[in-house]
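Asks: Below are the sequence and a predicted model; questions follow.
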Amino acid sequence: MTQKIRTRIAPSPTGFLHLGTARTALFSWAFARHFGGEFVLRIEDTDVARSTQESVEQILQAMHWLGLDYDEGPFYQMQRLERYQAVVEQMLAAGTAYRCYCTPEELDAMREAQKARGEKTGYDGRWRPEPGKVLPLVPEGVKPVVRFRNPAEGDVTWDDLVKGPITINNREIDDLIILRPDGVPTYNFAVVVDDWDMAITHVFRGDEHVNNTPWQINIFRALGAPLPQFGHVPVILGDDGLKLSKRRGAVSVTAYEEMGYLPEAMLNYLARLGWSHGDDELFSREQLVSWFDGEHLSKSPAQWDAAKLAWVNAQYLKQADDGRLATLATEQLRRKDVAVSDAQVTPAHCALFKDRCTTTADLADWLAMYFAPVAPSAEERAQHVTEAVKPALVALAGRLATVDWEKAAINQAIKDTIAEHGLKMPQLAIPVRVLVCGRAQTPSVDAVLSLFDRKIVIDRLQAL
């Protein structure tokens, strides 16, 4: 491409950054990075009643966690009101916009009358200036809105980057409000001015915006502004087959961080929701940037699959640096109210257990036994810690009190105890696990014990 590629993501801070917006952000970011372009973050905060600073902070945190670095921004629409109002004045002077004094009650009556006649509901253009038309008298005490003078005839056509050619007739859309009485712009107008001012060349967004695009294209043309290319990606469906959204079933991106997912795994999984590169399931951030040229985006809705995400995360967990996992597991333990210092969880802890885990929360579940009391179930105690094995457990505790505290010596102490009491390995190892670890199944018992404080092991073995 010869032009400088500039993409953007423009979330509304009326709630958390949900998965659909995160995927759109990822596609926009990867496209810009692939072509050596720039990625812009814009916060669309004109819904003053519902926008919150908490949501803004969550959006920024989610972007940071995913590693979607932006070159410009964040820009806030509420800080650009003078710019929108100036453009509206230019449009009023040019005749591409006009003031409308309809009250909400008049608009309701208009729609009801249209329904009664079996017509499509929409603004009837009563304040739209036309040659020879006499407009109503301006009512006192009514603050006007400003409407865009949408072309009355012709088609709007664009070649969508995902869906291909789309055509909508101008008769299907009415003269939308672009500026409210309080001077705050509406979405379809503000987004055009922003994309124009920020020189956005490519817009990836959810396909719920397809119906907004004709209005926006017409406003671009009315302003004499260059058109970006649009790509509308299909929705993400939940397990129930319905669309994930802020209001229905979606979980915030940061919630997945708290649940113990790795950002590189989430990035990989999100990329595969509606995009593919051959049969590749697992790939690095660098590979994604190398491959993502805007092609191979699916036209069909993507299905959220929690089990697939868990599998992807498990693969990344196995390959993750153990020192990094120690930090993440420490954070998870604190979320579970387990008192643990930064130095207590070691890379060796993580190396031993990570292959058994799906998330760092799972890892913390395993590691909690090292830092908090365990409570074996009554059933497991009754099944495994029998009267027949208790003498061997006492003997093992005695041996472990004096051996070098490392895996080989612990293993030899277990073997010596087994030989002394005529047992087989599972007959002693499983009761040891139940008492020390609170569960019957763990990795190799000598490796597990070696990571405990010696006193904890002995005290738990003696708590018969």
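Replies: Everything's here; your move. Since the structure is predicted, the reported quantities are computational estimates derived from the model, not experimental observations.

Asks: alpha carbons only for contacts and neighbour counts from here, please
Replies: Will do.

Asks: gap between the residue nearest to the spatial centre of the chain and G260?
Replies: Centrality entry for the chain: nearest residue to the mean C-alpha point is V253, 3.2 Å, by CA atoms, centre = their mean. For V253, the distance to G260 equals 11 Å [CA to CA, to the nearest Å].

Asks: can you check L92 too?
Replies: Going from L92 to G260 by CA to CA gives 53 Å.

Asks: quick one: which of the two has more around it?
Replies: The neighbour comparison of L92 against G260 (other CA atoms under 10 Å) goes to G260, with 20 against 17.

Asks: Which parts of the stretch 101-250 of the chain are helices?
Replies: Here the stretch 101-250 of the chain has its helices, by DSSP state H, counting those that start in this stretch, at 104-116, 187-197, 213-223.

Asks: Rebuild those as JSON lines, extending it with distance to L270 and mean neighbour count.
Replies: Formatted as JSON lines, these follow (distance: least, CA to CA, whole Å; neighbours: other CA atoms under 10 Å):
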{"stretch": "helix 104-116", "distance to L270": "41", "mean neighbour count": "12"}
{"stretch": "helix 187-197", "distance to L270": "25", "mean neighbour count": "19"}
{"stretch": "helix 213-223", "distance to L270": "25", "mean neighbour count": "19"}
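
Asks: what's the straight distance from one end of stretch 333-344 to the other?
Replies: 11 Å.

Asks: Next, the buried residues of it.
Replies: L333, V338, V340 (16 or more other CA atoms under 10 Å).

Asks: neighbours of R23, just the number please.
Replies: If we define neighbours as other CA under 10 Å, then R23 has 24 of them.

Asks: ranges for the strands of the stretch 201-350 of the chain?
Replies: Taking DSSP state E, counting those that start in this stretch to define them, one finds strands in the stretch 201-350 of the chain at 202-206, 229-233, 236-237, 302-303.

Asks: would you list the ones you listed in a markdown table and tack on mean neighbour count and distance to F75?
Replies: Below are the strands of the stretch 201-350 of the chain laid out as a markdown table (neighbours: other CA atoms under 10 Å; distance: least, CA to CA, whole Å):
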| stretch | mean neighbour count | distance to F75 |
| --- | --- | --- |
| strand 202-206 | 21 | 16 |
| strand 229-233 | 22 | 21 |
| strand 236-237 | 21 | 27 |
| strand 302-303 | 19 | 30 |
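
Asks: ok, second structure coming up, stack it against the first:
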Amino acid sequence: MTVVTRFAPSPTGFLHIGGARTALFNRLYARRHGGKFLLRIEDTDRARSTVAAKQAILEGLQWLGLEWDGAPVYQSDRLERHAAVAQDLLDTGGAYRCYCSPEELAAMREAARKRGSGRLYDGTWRDRDPAEAPEGVAPVVRLRAPLDGETVIDDAVQGRVAVRNDQLDDMVLLRADGTPTYMLSVVVDDHDMDITHVVRGDDHLTNAFRQTLIYRAMGWDIPVFAHIPLIHGPDGAKLSKRHGALGVEAYRDMGFPPEAVCNYLARLGWSHGDDEIFSMARAADWFDLEEVGKSPARFDLAKLTSLSAHYIREMADARLAGLIEPSLAARLGAPLTALQRARLVAGLPGLKPRARTLVDLAEAALFYCRPRPLQPDAKAAKLLDGDGRERLALARAALAGIANWSAESAESAVRAAAEAAGEKLGALAQPLRAALTGSTVSPGIFEVLDVLGKAESLGRIDDSLGRAAG
């Protein structure tokens, strides 16, 4: 058997962080077993589904690296197929038409609540002669569900779960306008897509019982169900807006690398021994549903941030530059030139250890890409007045005489100039940092000199000296 999983979001908003974890688990399980991971967009709710939401889902999955196999399936393209299955059930007696009015249904629901029954529909039209149907009333189509016994699901995560059939009423398959319900569409699509494992949030567990009845009524193989616990906030409550960002795109905009987000999500509810940091390729080698816990996992932004810092430190400089380049270009108002990008890549080793997010990194790297003349911040500007200007001029003279430019040669030259003037090295380094970066905070100043190169370094110093003189 070829394992086939699917992720089936509804495009009514952003890609929720919980949905991203569901997609990740589905993909990991499929890859672990050499199977397929499919994507289905459940867009039958035309009133709430939007093109923007569909695009956000696709872009969110792609940003995370959760590529799917084949083309996405759009549920709205398959309405005729769903209706045809309902007709098959009508033809075989597995379903029937119900002509109850809204008022009658409301009365049934109220009566069921009073007697504590989960069966909200009393089966009025289950065995009634259709010839008795009132004129001008468009019927719904209902499944003829079993009245006794129980429906059992051997869930790959939750274990054996059962519900009495007298708690499951004859659900609607087709509405009065002929459109299929969610329950019918999901089952038909999963069957037609050859889905072998339905991995989704445990808020769908009650749906699984009803969907099982449809599978049985059609005589179809029932997939393996695996209902994973939802993600909770740090306080143990279901993750919501009050806990912070919910959408994947928000974490992208906050500067978390996709590798860090995937690594963190993989550990939310699944574990492999004491392993905390691993690639998704390694996770695909390890992942199994048996290791998914039954209890909700708590989302911890501090842990995600720690993982983010790790991935930034370990990431190749060229890839890091590519991730933050769009942000830098937006700040500068123009694409980076080849020289600016080369300078950025060269400067990243000294910036990575301090960055927790890509936003942090982009902010710290901005001075390498700024065009001349730099505008120093208030603290830096104070270092370029009076004595600071004189010390900067001393440093400039020492640097100008270097033949073979490097961090080591720059440090030797500036250190010698400081000693000759009876100054400490820091006295020259501070105004030098202000002139080169426009700030009082940066990587080691001689590393900065090396990355900028001689011409750019002297040019920035001259800009500052000219500004101070003016």
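Replies: Structure's in. What do you need? All figures in this text were calculated on a predicted structure; none of them were measured in a lab.

Asks: before we move on, the earlier item: which members of the buried residues of stretch 333-344 of the first structure occur in helices, if any?
Replies: Among those, the residues falling in helices (DSSP state H) are L333.

Asks: ok so, going back, could the helices of the stretch 101-250 of the first structure go into JSON lines alongside distance to A265 of the first structure?
Replies: Formatted as JSON lines, the helices of the stretch 101-250 of the first structure follow (distance: least, CA to CA, whole Å):
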{"stretch": "helix 104-116", "distance to A265 of the first structure": "49"}
{"stretch": "helix 187-197", "distance to A265 of the first structure": "31"}
{"stretch": "helix 213-223", "distance to A265 of the first structure": "33"}
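
Asks: Select, out of those helices, the one closest to N169 of the first structure.
Replies: Closest approach to N169 of the first structure among the helices of the stretch 101-250 of the first structure (CA to CA): helix 213-223, 8.7 Å.

Asks: Name the helix or strand for the residue of the first structure positioned farthest from its centre, please.
Replies: What lies farthest from the middle of the first structure is E420; by CA atoms, centre = their mean that is 57.3 Å. Under the criterion of DSSP states H and E, E420 of the first structure resides in helix 407-421.

Asks: part of a strand, is F75 of the first structure?
Replies: Yes: the assignment for F75 of the first structure is a strand, going by DSSP: H, G, I helix; E, B strand; the rest coil.

Asks: show me what contacts it?
Replies: By CA atoms under 8 Å, 6 or more residues apart in numbering, the residues touching F75 of the first structure are L41, R42, I43.

Asks: Need the residues that contact whichever strand or helix holds A382 of the first structure.
Replies: Take DSSP H and E as the rule and A382 of the first structure turns out to sit in helix 378-384. Residues from elsewhere that reach helix 378-384 of the first structure (CA under 8 Å, 6+ apart): Q427, I430, P431, V434, L435, R439, A440.

Asks: Pull out the buried positions in it.
Replies: For helix 378-384 of the first structure, burial by neighbour count (16+ other CA under 10 Å) applies to E380, R381, H384.

Asks: Now do the same contact list for V145 of the first structure.
Replies: Taking CA under 8 Å, 6+ apart, we find V145 of the first structure in contact with R99, C100, Y101, I177, I178, L179, R180, P181.

Asks: run the last query once more with 7 Å
Replies: When contacts are counted by CA atoms under 7 Å, 6 or more residues apart in numbering, V145 of the first structure touches R99, C100, Y101, I177, L179, R180, P181.

Asks: Tell me which of those residues fall in strands.
Replies: With strands taken from DSSP state E, the overlap with the contacts of V145 of the first structure comprises R99, C100, I177, L179.

Asks: Compile the residues you listed into a markdown table and extend it with columns for distance to N212 of the first structure and neighbour count.
Replies: Below are these laid out as a markdown table (distance: CA to CA, whole Å; neighbours: other CA atoms under 10 Å):
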| residue | distance to N212 of the first structure | neighbour count |
| --- | --- | --- |
| R99 | 21 | 19 |
| C100 | 21 | 19 |
| I177 | 13 | 22 |
| L179 | 16 | 23 |
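
Asks: which one is R460 of the second structure nearest to, not counting chain neighbours?
Replies: L436 (5.8 Å; CA to CA, 6 or more residues apart in numbering).

Asks: did I read that right, that neighbour in a helix?
Replies: Yes: secondary structure of L436 of the second structure (three-state DSSP): part of a helix.

Asks: quick revisit: buried ones among the contacts of F75 of the first structure?
Replies: For the contacts of F75 of the first structure, a neighbour count by 16+ other CA under 10 Å gives the buried set as L41, R42, I43.

Asks: What does the first one correspond to in the second structure?
Replies: What it means is L41 of the first structure. By TM-score structural alignment, L41 of the first structure lines up with L39 in the second structure.

Asks: Let's verify its match: helix, strand, or coil?
Replies: Put simply, L39 of the second structure is strand when judged by three-state DSSP.

Asks: Now do the same contact list for the aligned residue in the first structure for A329 of the second structure.
Replies: In the first structure, the residue matched to A329 of the second structure (TM-score structural alignment) is R334. Residues in contact with R334 of the first structure (CA under 7 Å, 6+ apart) are V340.

Asks: Same question for H296 of the first structure.
Replies: Shown in contact with H296 of the first structure (CA under 7 Å, 6+ apart): W275, S276.

Asks: one more time with 10 Å
Replies: Shown in contact with H296 of the first structure (CA atoms under 10 Å, 6 or more residues apart in numbering): V162, G274, W275, S276, H277, G278.

Asks: try F209 of the second structure
Replies: For F209 of the second structure, counting by CA under 10 Å, 6+ apart, the contacting residues are E150, T151, V152, I153, V161, A162, V163, R164, N165, L168.

Asks: how about a cut-off of 6 Å?
Replies: If you count contacts by CA atoms under 6 Å, 6 or more residues apart in numbering, F209 of the second structure has none.

Asks: From L176 of the first structure, how far out is the equivalent of it over in the first structure?
Replies: Under the alignment (TM-score structural alignment), F209 of the second structure maps onto P214 of the first structure. Here P214 of the first structure is placed at a distance of 11 Å from L176 of the first structure (CA to CA).

Asks: For the counterpart of A434 of the second structure in the first structure, give me its contacts.
Replies: Taking TM-score structural alignment, A434 of the second structure has V434 as its aligned residue in the first structure. Residues in contact with V434 of the first structure, defined by CA under 6 Å, 6+ apart, are A440.

Asks: Same question for the one 4 residues further on.
Replies: Under the criterion of CA under 6 Å, 6+ apart, the contact partners of G438 of the first structure comprise V374, A375, P376.
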